[in-house]
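**Student:** Structure here, sequence nowhere to be found:
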């Protein structure tokens, strides 16, 4: 199995050449800050599965000391890209170009979940930006 992915500007491209072991939606305060959203959607596999195709030299990694939290991103457009600093490969689901059929396994760090995130099931939905 080969899954392709890239950053927003296209300078960084990569492949994941293995099955994903886990798919988590992380609600920790660190993931909220580095995504600017309610949670991070990350897939996990072994770090040997990651193959950089282009732009590896444009990948920067921020490590939040003294925690284990880190984020890799394209230094051109800022998009999140795979990270291998903790001995495994964490792949932002939104960075994938290939479709995957896997659904998330679990929500994690829900004790840090944003207050405004609950009770959204009945919220209006639009296929495009509303007018």
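**Tutor:** That came through, no problem. Only a predicted model underlies this, so the values are computations on that prediction, with no experimental measurement involved.
**Student:** Going by C-alpha atoms from here, please, whenever you check contacts or count neighbours.
**Tutor:** Fine.
**Student:** tell me the contacts of the residue nearest in space to the middle of the chain?
**Tutor:** Closest to where the C-alpha atoms of the chain average out (C-alpha atoms, centre = their mean) is residue 92, at 1.7 Å. Contacts for residue 92 were tallied using C-alpha atoms under 8 Å, 6 or more residues apart in numbering; they are 40-43, 80-82.
**Student:** try it again with 10 Å
**Tutor:** 5, 23, 40-44, 71-72, 79-83 (C-alpha atoms under 10 Å, 6 or more residues apart in numbering).
**Student:** Presented hereafter is structure B, for comparison with structure A:
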């Protein structure tokens, strides 16, 4: 799988089996993504080959928690990070340049779901941007 950040300064190729795909609604993922949830793939025994920008990655750990984010220092886009010695990688789904064929396995921390999120299924859909904001 190939991926990159928004500005394109961080680029990578990752190999490994997708173990799970979660849409996380915890407060940290909502704040970190700026959205209703973070879409994260977990890739077992992954091997990441950084094509560009490995040194541009920044890590941030929420104080007094286990929550860590990894992002591009130039544009702030979430990028992959290795979670443990086994090679398990947390891969933000949105940073992939390839299509993801795996459907999400679950919504997690649903107790923290944004109140407006369930109403979003009734919102209008546009193929591109709307005519006006």
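**Tutor:** Now that the structure is in, tell me what you want to look at. What you see is a predicted model, and the numbers here were worked out from it, not measured in a lab.
**Student:** picking up where we left off before, for residue 8 of structure 1, see how far away the residue nearest to the centre of structure 1 is.
**Tutor:** Distance, residue 92 of structure 1 to residue 8 of structure 1, by C-alpha to C-alpha, to the nearest Å: 12 Å.
**Student:** matching residues in structure 2 for stretch 58-74 of structure 1?
**Tutor:** The alignment of stretch 58-74 of structure 1 onto structure 2 (TM-score structural alignment) spans residues 56-72.
**Student:** End to end on the matching stretch, go ahead and measure it.
**Tutor:** One end of stretch 56-72 of structure 2 to the other measures 6 Å (C-alpha to C-alpha).
**Student:** Apart from its neighbours in sequence, what residue is nearest residue 106 of structure 2?
**Tutor:** residue 22 (5.2 Å; C-alpha to C-alpha, 6 or more residues apart in numbering).
**Student:** State the number of residues packed around the one you found.
**Tutor:** 19 (other C-alpha atoms under 10 Å).
**Student:** Please apply the same query to the one 4 residues further on.
**Tutor:** Residue neighbour count, defined by other C-alpha under 10 Å, stands at 19 for residue 26 of structure 2.
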